[in-house]
Each structure stands twice: as structure tokens, then as C-alpha cells.
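Visitor: structure of the sequence below:
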Amino acid sequence: MPIESSYPPITIPAVDAWTFFLEQPDRDYPNDHVLFVDVATNRKLTYDQLRSSAEKFGRGLQEQWRSRKGDVLAMMTPNTIDIAPATFGALLVGGVVCPLNFMYTVDELASQLTSSKAKGLLTNVACLEVACKAASKVGLPLDRILLVGDGKPTKPVRHFSTLKSASKSAAQVNINSKEDLAYLLYSSGTTGGKTDRSLSLLPCIAALLLVPVFYGVTTHTAESEEITMAYIVPPVALALAKAPMVDQYNLKSLQDLHPSAAPVPVGIIKTMHERLGASIRRTYGLSEAAPAVCSQRLEELNNSVGASGCLLPSISARLVSDGNEVDVGGEGDVCLKVPNIIKGYYNNPQATAEAFDAEGWYHTGDVGRFDEHGNLYVTDRLKELSKRPSTVADVAVIGVWTEPRVTELPRAYINGSPHKKLRGGIRFVKAVPKNNAGKIPRRVLVEQAKLEEVEKTVKSRL
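Guide: Predicted coordinates:
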């Protein structure tokens, strides 16, 4: 039987993102309420300012660029307060927002611009050189590059705020909240390249209802803005747990921290809690679920150490192993039915068909188990990617935890002649362990790696 969320289900309104976020007559805040703060520049956006800037940009897209519903607007920039009005302006006129990694090289960006068929590109001064070269490579005109943020450009490009229209309102666009795309996301795919993942407006609204959007918090920002809740990544968690500079700031406002993006060791979570007094709740999610699936309950923090928490509202899960459903306590591929799940992989029906089964369940590829209280423990990956030359007979690659980076580094167990050096190390073995189904039980190697580290520590102390 599927495992259902213990929370009451939520009702997802059949409206687009603009209507849901900026046209709610019963909202709990006035027009001059500050919605966004850019700590680096001290710029702020109120509800009225956000709506006004977004409308002007949306009208500018329609009038000056002749933008149509479904046109993709790529964004390659670090966080800036300008992202908010640019995003909502594009969504207002039926555009598709495509956020890209601001660390991309020219070739990587060119590849994404081509596959997304982007009609325009937003970037900042620091990324402008790469943006211009990539745009030139794919035939995107220079006047289709717009700047966000501050700084003086070295190229004759416009700031996004100058793309305005004389019209007082944008032309009406009929948006189907269940079918029309809102976001086109890229992440590492099964071939080691980038996979296009399209989200419709319905998952966008579901995500807004399921989890608020927060970004990495620094000690300065937490103190000056009196932040109460934040979603943090492992390096920030490590800093909050161990960095001496943390003691120089007043972080008493922090009440609720959600480490995500990668597993954070229990020891670091306990140290953060003891140091800050805040509740530390693990969260499990993925890009395809935009992005949260589970989060720990406050009352379960002491009873579910190492868990990723319970299913969020309106989410169903089941565990499948070798085609059979697994009972509570057993391990299997985590499969989901989520209101904020992706529509599919962009222009890749084969990948979409492989990810969704005949009953509509999305197969995450994460191996996990549920306990009797509904807590999910993610224990492994169903399928990992490793590329090998023909000179290697067999190989298994695992992640070895490294404390300084608060992440895993790859370690290869190789039967053959290695030609690459991995930062996590290389171990030569007589045979790569496999179970009766021919699958590699990576946890056996993970435990072996832990034992090797313990033995190394003992020897160093002798």
C-alpha cells in the first residue's frame, strides 16, 4: 500500500503564478510590505514595487521583443533582487523562465541556450563576457542580452529595467495552469551531461504552498535581518556548527534551520543545535519535485535522528524493489506522486517514459525505507553513473565523506588499469562485490571505506 502524508491535504488553486502571488485580494500584508531584501546592496522591494516593476518588464517583453507565450527567458546570474521582478514579468506574459548556473563556461552556456531555444538572456556584469560569447556562438543578438544587478558593463547592453512599454497594462495572455510551462530547469542527467526538466505552472503553485523559498544564510545576514528560518546547504551547516566567527554574532533569532541539497551528518546537526539553540530539521527533496518531499516534524527531532522526515501535504510514496512493492521497514526505490512533480523531461519523451511508470509514479532512483512513524531514511542510490575506459575490466564508484568540505568525494574500486586520479582515492580489488541480481551493494564498500579511515586514524596515533 502507498504511504500517505499524515498532514491534511492542500487545495491547489487552478491559477497561474502571477495571479496566485500578486493578485490575492485577501493577502495578509499591505502594499508597502517589504517582500525582498538584497543585503549586499540594501535594496528592498515592496509588494507594490515588485508588481509595478514586473508589469513594466512584462509589457516591455511584449512590445519591444514581441514576446509570445512559451518564449524562454534564460537567466544566468548570481542571486540579485532583480531576479524577482524579471521572473514575474516573464511569467505575466506567459514566458518560461530558465535559470542557469552562473559558473557555466561559454560552451556550457551555448549548449543550454540552444537546447532551451531561449529568446533572451539575463545576466550580470560578472558573467557578461561569457554571456556575450555564448550568445554570439548560437546566434542570439546582443540586444537580447539584458543586465540585472549593479555594476558598469563593458559591452553595450541594456539593463532589464529599461525594457519598458508605453502601454499601461500587458496584453492578456490565456495561461493554462495545468499544461503551460513556467520553468525549465537543468541539472545533471543520467549521461553525465545536463538534463532538461520542465515544470508546469501547477507544480509552481504547489511548491509555493508546500515550502517557502529561502537561500543560503550568512551570519551577518542572520544577525542584521533577524532571520528566523532558513534553508541551508552543508557547507553553511558546517560553518554554523564549527566556525569560530559564529560566536561574534547574535544569532538568537534563528529558530528553524533546514539542511538540504545533500545529507548532513548527525554530529554536525547536534553541534548546530547545541550552539544555536535552533531546531534543525532535515529535508529531502529533488529538482523533479520542486523541490521538497519530506521534512522532519519538530516533535520527532529526537526520535528520528538520521531521517529526512515525514511526507509533506498531498504527497504519496511507495517503495519498489525488483518490481515489487516493499512494506514499511524494507528498502526500495522511492517512488512519488506529488502535486509539484515535473511534467516531464523537455523534448525527451524516452527519459520521461523511463521516469514515470504506467500508474503515474515517479521513480526517484533513491533507495530508502520508512519507519513505523512515517519517517523516510534515504540509504543509497539505485543507479550511479561511472564512466570507464576499455582498459578497465570492472569498476564501482562510491562517495567518501570528507569533513572539511561537508560532502562526498568520489572513490573508485577498480579491477584493471586506472588512468584517472580521483580525489577520494582509488582502491584496487580482486573483484567488485555484486549481489545475486548483479547489482553493486555500494554500502558494503562504504562500510569498508569507513573501516579504512578508522584504521588510518588508529595507526596515526600509535
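Visitor: going by C-alpha atoms from here, please, whenever you check contacts or count neighbours.
Guide: Noted.
Visitor: how long is stretch 332-347 end to end?
Guide: The first and last residues of stretch 332-347 sit 29 Å apart, counting by CA to CA, to the nearest Å.
Visitor: buried residues in it?
Guide: Within stretch 332-347, the residues that count as buried by 16 or more other CA atoms under 10 Å are 332-346.
Visitor: just how off-centre is that stretch within its chain?
Guide: Here stretch 332-347 is found 14 Å from its chain centre; the criterion is CA atoms, centre = their mean, to the nearest Å.
Visitor: do the same with stretch 229-243
Guide: 17 Å.
Visitor: stretch 182-199 now?
Guide: From the chain centre to the centre of stretch 182-199 is a distance of 11 Å (CA atoms, centre = their mean).
Visitor: for stretch 210-227, same thing?
Guide: Between the centre of stretch 210-227 and the centre of its chain there are 17 Å (CA atoms, centre = their mean).
Visitor: burial count for Ser308?
Guide: 25 (other CA atoms under 10 Å).
Visitor: for Glu23, that is, sorry about that
Guide: Counted with other CA under 10 Å, residues neighbouring Glu23 total 11.
Visitor: what's the spacing between it and Ala17?
Guide: Distance of Glu23 to Ala17, computed by CA to CA: 9 Å.
Visitor: likewise Ala110?
Guide: 29 Å.
Visitor: now swap in Asp82 and tell me
Guide: 18 Å.
Visitor: need the contact list for Gly151.
Guide: Gly151 is in contact with Val125, counting by CA atoms under 8 Å, 6 or more residues apart in numbering.
Visitor: one more: Ala351?
Guide: Applying CA under 8 Å, 6+ apart to Ala351 gives the contacts Tyr345.
Visitor: quick one more, to check against the first:
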Amino acid sequence: MSSLESALTIPQLLAAAATHYGESMAIEEENSRLSYHRLDQLRRQAARALLALEVKVGDRVAIWAPNIHEWIVAAIALQSVGAVLVPLNTRMKGAEAGFILRESGARALFLIGEFLGTRYPTLLADELLPELQHRISLRSEVEGCLGWETFLTLGDGVSPAELDVREAEVDEHSLSDLLFTSGTTGKPKGVMTAHGQNLRIVRDWSAMVGLRRGDRYLIVNPFFHSFGYKAGWLAALMRGCCILPQQVFDVPVMLERITRERITVLPGPPTLYQSILSHPNRQDYDLGSLRVAVTGAASVPVEMVRRMRSELGFETIVTAYGLTEACGFVTICRPGDSPELVANTSGRAFPDVEVRCVDGDGQPVPPGVAGEIQVRGYNLMRGYFNNPEATAEAIDAEGWLHTGDVGVLDEQGYLRITDRLKDMFITGGFNVYPAEIEQVILRYPGVAQAAVIGIPDERLGEVAMAFLLPATGQHVDTQAFLAWCREQMANYKVPRRALLLEAMPLNAAGKVTKDALRKLTEAAS
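Guide: Next up, the predicted model:
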């Protein structure tokens, strides 16, 4: 077994990759090219700098930035000293990021100074963050933050031997990351996973999709998302690929990069491939280098899969299903599966991972019958951070994770997703939980009750629609309300439509019946 295969922690993996792949390119950006050897040097320098800042084993360290090489350096550096990675969604507003920083007790934060017109340090100006001791700006000098180069020089005061001692304290059971995911209660929960389980499942994923040494991997999925992180840069480093970070989903830019950079691996949501196929100037670009595509959704058009092979030239196209609570991976199609199987299912379980569908009494249902999807295996989270009650609710005494998703298994174990969590919907690849949006809406002046559902959207799949019950004697201007929402929450959560009601449709238990709201929407459209 090679050192790459036997690595038990993410820093061990990069050290082995540096030895194995040496001067091969690990990351290429517009203004920088890092070999595997240089990436590992930077990782160690940044890790020593974190020791200089007295970051301890188990401390949480957050990263709030788009896809750039410093993100990867910072992530593996903090994991090298036994700290736990807390990624922050770049679309978050200050209050949303502040909540996660407080909830995780993050001691340090790596952040970008500005991205797409948003100044991230400014967003935190009014947030009370008593445990956050250090802020490091990954690019550009920012007042109140340690600059990246200045931060790296702190490592000069810490010996390599001191880092070696700290790294020895980190093992396969040590927490590697804390990814926050919203729940049906509306409060984001921190999902804890460890080094060893992540490396094991990523090794299997990488082998199944056929990543090769020298592959040129355009990573469009955000690094803060489990896919962009684990199936993205972590998988790429494991297999000796060259990472090409993409900060923004921009189809013309991507087409140009595929042609110029000779991209071979391009995972993404179905909208990515649909956008490429429908681009009016697609024939102007040479896409002949493309080989591997990985996507996932409740439904993928069969015709799109066929066209991806015949028109875009992909050799391997697979769909998959996963969730943060399972390290991001549960099922996957295998290379060679038919277009119908790829389009209509999310594949079958990873090795040593069990998947079943159960009825309302928790009893397994036969193939072909819909039921709640449950998962059991080494890939399940270590629990929700500081929330044993929610952990016990999610994982039962027999070790089954209750996903809340509904699906059907066939005789061969291929899974077809038929529904999502009761209320959850997906906007442009992001999970959206109505309860979380409703909590924010209730802060709007004059709103007595609020309910949110997902409605179809041609470009994003589904988007939020808000139903508002004004307080007695109050008037609510829906356009002003929608503008307020855009200031209060990440744009994928923002309602695109709002409808005022004279009364909320309630069931016998006094709860809003969202099926009635959907019928209202259909009647109004």
C-alpha cells in the first residue's frame, strides 16, 4: 500500500502527494501556479503560523472566501495543527455568518476582503464575536485583519519539529471539519466528520469516477460546500490532478477556460450542462478534452445525458446522492451505466455503506416501493456539534441515519429520489429550508404570520415564495418586503414572490398546510 493510500489524515495525504507527484501542478490560477511540492511547503508554513497564534487541537477555524488557492492552503494548514475547518457560504449576510462563528466558537477566521462587490469584514462589523481572536485576510490588506503574507511570516518563529509534534497528535479519528447545514427547525446545525472517514469515502468516489493523475479539474462547486471540498479539491489532490478553481458560475467564462485550459473533469449541477448545451456560441469552443462529468438531482433529463455524450464528448457521466451528514456521499452510478440509469437514479450505495427505504413504522419496504431513505455506515457524521438531542433524533439506536428524503430502491439497489424533506427545496444547487426563511421574515414590521414554499423556476429549479398575513391594521408593501429580504439573507434564500393573505390555511393542529399554499400558487399562475 502506497503512502497515498495509507494516509490517515488530510495533511498526511498532502505530504504523501507532494512526495508522489512532486513538481506536477497541483493548482493553477490566473496569477499563480503551485506544484504539489510547493503547495505542501505553503501548507506547512501556514500551519506553523497557526501555532504561532496558539491555535490548539480541536479549535475551530473558519474560512469565508470564494474558490482560491489560499482557501486550500488555509484549510489543510489548520487541519495539520488539529483544528477543525468551518467553511462559510460566500453568499451569507453578516448575521448568518456571525451566527455560525458564535455557534462553532471559532477562534480564527480566514476571509476575503472583497468578492463580487461585497466587503466581508464590513459585514461582521456589528456582530458580537467574543471567541474570535484572529482574522486573516487571504488577499489584499484589510484594516483589523492580518494580511496573508504577514501571517505566513509568523511561521518563521516556529520550528518544523514543533509542527511535527503537533501533527502527530492528529489521527484518523480527529475531527477534520464542521459543516453547518440548516435543519427543519430553521437553525443551522454543525455536522462533525473526521479525517479517516472522509479520506476513505473520497478514495472510493475518486476511483469510481475515474480521476487520473494529470487530469485538469475545473472546480465550479464552491469550496465551502461538501462537494466542492471533498469531491473537489480533496479528491483532486488524492489522485494527482491539477485543480483549476472557478469562482463564479459563468458559462461563457467556463467555455473559454475549458478550451484554453484543456479541462478533462467538470462536475456540476444539471443546470451547468444544460447551460453549456444551450449556449448559442458553443460551436465556437473546443470542448474535446472533456472526459468526466458528475451531477446529481431528483431528476436529470435522459436526453441531456445522451447529448452530454454525443455533443460534449464525455466518456464518464455519473449521478450521485449524498448529504452533509454522510460526509457528502451515499450512492453513485458506476461508469458504463446506461443513460436511462444515470438520468433516472442516483446510483447505488458506496462499498460498506447501507441504504434502505422504510415505511412510517420504520420497517424496510420491498424494491419498487417508496419509503424514507435511511443510511448506515462508516461515512455517517460523528454527530451535530453541541447538540446531542438533534443527533439522537437523526441517528437511531441501530445506527441508521434518518434522511427525511423519500426514495425507491430497485432490485439492483439503485436509488431513485422521489421527494425531498417535507418542506425543503433546492435553489441552484443549494438546500433551502423554509423554516429558516420564515424566522427571518417574522422580523419584518407588520407581518403577523409567514409561510414559505418552493415554486418552480426554469433556471434555478425552485425558488422561494412567501405568503404573508399582515398584523391587524397593518399594510405590507410586497415590493418593499422583497427588497428587505435581499438585505437580510443569502440570495438563494430570498423569496422571488410574495402574496398577502387574509388568513393562513391551517390544519386541525393549527399548523399551516403548505399543500393548500401550493394550490393557491397554481391557481394564481
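Visitor: show me what Arg282 of the first structure lines up with in the second structure.
Guide: Counting by TM-score structural alignment, Arg282 of the first structure corresponds to Thr319 in the second structure.
Visitor: could you do Gly306 of the first structure as well?
Guide: If you follow Gly306 of the first structure across to the second structure using TM-score structural alignment, you land on Asn344.
Visitor: from Ala320 of the second structure, how far out is that match?
Guide: With distances taken as CA to CA, Asn344 of the second structure is found 11 Å from Ala320 of the second structure.
Visitor: these two - which one has more neighbours?
Guide: A direct count of neighbours by other CA under 10 Å for Asn344 of the second structure and Ala320 places Ala320 higher, at 24 against 20.
Visitor: let's verify that one: helix, strand, or coil?
Guide: Secondary structure for Ala320 of the second structure, judged by DSSP: H, G, I helix; E, B strand; the rest coil, is strand.
Visitor: one more: Val37 of the first structure?
Guide: State at Val37 of the first structure, reduced to three classes by three-state DSSP: strand.
Visitor: what is the burial count for the equivalent of it over in the second structure?
Guide: The alignment partner of Val37 of the first structure in the second structure, by TM-score structural alignment, is Glu28. Residues near Glu28 of the second structure, counting by other CA under 10 Å, number 19.
Visitor: next, count neighbours for Trp64 of the second structure.
Guide: For Trp64 of the second structure, the count of nearby residues is 25 (other CA under 10 Å).
Visitor: part of a strand, is Pro85 of the first structure?
Guide: No: assessed by three-state DSSP, Pro85 of the first structure does not belong to a strand; its assignment is helix.
Visitor: residue contacts, the counterpart of it in the second structure?
Guide: Aligning on TM-score structural alignment places Pro85 of the first structure opposite Val73 in the second structure. Residues near Val73 of the second structure by CA under 8 Å, 6+ apart: Leu39, Leu42, Arg43, Ala46.
Visitor: ok, Gln439 of the second structure touching Gly186?
Guide: Yes: with contact defined as CA atoms under 8 Å, Gln439 of the second structure counts as touching Gly186 (7.2 Å).
Visitor: just checking, what packs against the longest helix belonging to the first structure?
Guide: Once the first structure is assigned using DSSP state H, the helix that runs over the most residues is helix 442-461. Judged by 3 or more CA pairs under 8 Å, 6 or more residues apart in numbering; DSSP states H and E, the packing partners of helix 442-461 of the first structure are strand 392-402.
Visitor: any residues touching the strand it packs on, and which ones?
Guide: In contact with strand 392-402 of the first structure (CA under 8 Å, 6+ apart) are residues 384, 386, 388, 407-418, 424, 431-432, 440, 442, 445-446, 449.
Visitor: tell me the one of the buried residues of stretch 332-347 of the first structure nearest Ser136 of the first structure?
Guide: Tyr346 (24.0 Å; CA to CA).
Visitor: now the aligned partner of that closest one in the second structure. Nearest residue, chain neighbours left out?
Guide: Per TM-score structural alignment, the equivalent position to Tyr346 of the first structure in the second structure is Phe385. Spatially, and ignoring its direct neighbours in sequence, Phe385 of the second structure is nearest to Gly190 (5.0 Å; CA to CA, 6 or more residues apart in numbering).
Visitor: so the strand or helix carrying that neighbour corresponds to what in the first structure?
Guide: Using DSSP states H and E, Gly190 of the second structure maps to strand 189-194. With TM-score structural alignment applied, strand 189-194 of the second structure matches the range 195-200 in the first structure.
Visitor: report the mean deviation for that stretch after fitting onto the second structure.
Guide: Here the mean offset of stretch 195-200 of the first structure against the second structure after fitting is 1.4 Å, by mean CA distance after the TM-score superposition for the first structure.
Visitor: gap between the helix ranked longest in the second structure and the chain center?
Guide: Secondary structure assigned by DSSP H gives helix 36-52 as the longest helix of the second structure. Centroid separation for helix 36-52 of the second structure versus its chain: 25 Å, with CA atoms, centre = their mean.
Visitor: do stretch 287-298 of the second structure as well
Guide: 18 Å.
Visitor: end-to-end on that stretch?
Guide: Termini of stretch 287-298 of the second structure sit 27 Å apart (CA to CA).
Visitor: distance of the match of Pro85 of the first structure from Glu149 of the second structure?
Guide: Val73 of the second structure is 13 Å from Glu149 of the second structure, by CA to CA.
Visitor: which residues in the stretch 101-250 of the first structure form helices?
Guide: Shown for the stretch 101-250 of the first structure, the helices assigned by DSSP state H, counting those that start in this stretch span residues 106-116, 128-138, 201-210, 219-224, 234-242.
Visitor: Leu312 of the first structure: which of the ones you listed is closest?
Guide: Here helix 201-210 is closest among the helices of the stretch 101-250 of the first structure (CA to CA), at 7.2 Å.
Visitor: quick check: the most centrally placed residue in the first structure vs Ser308 of the first structure, distance?
Guide: What sits nearest the mean C-alpha location of the first structure, by CA atoms, centre = their mean, is Ser287, with 5.1 Å. For Ser287 of the first structure, the distance to Ser308 of the first structure (CA to CA) stands at 16 Å.
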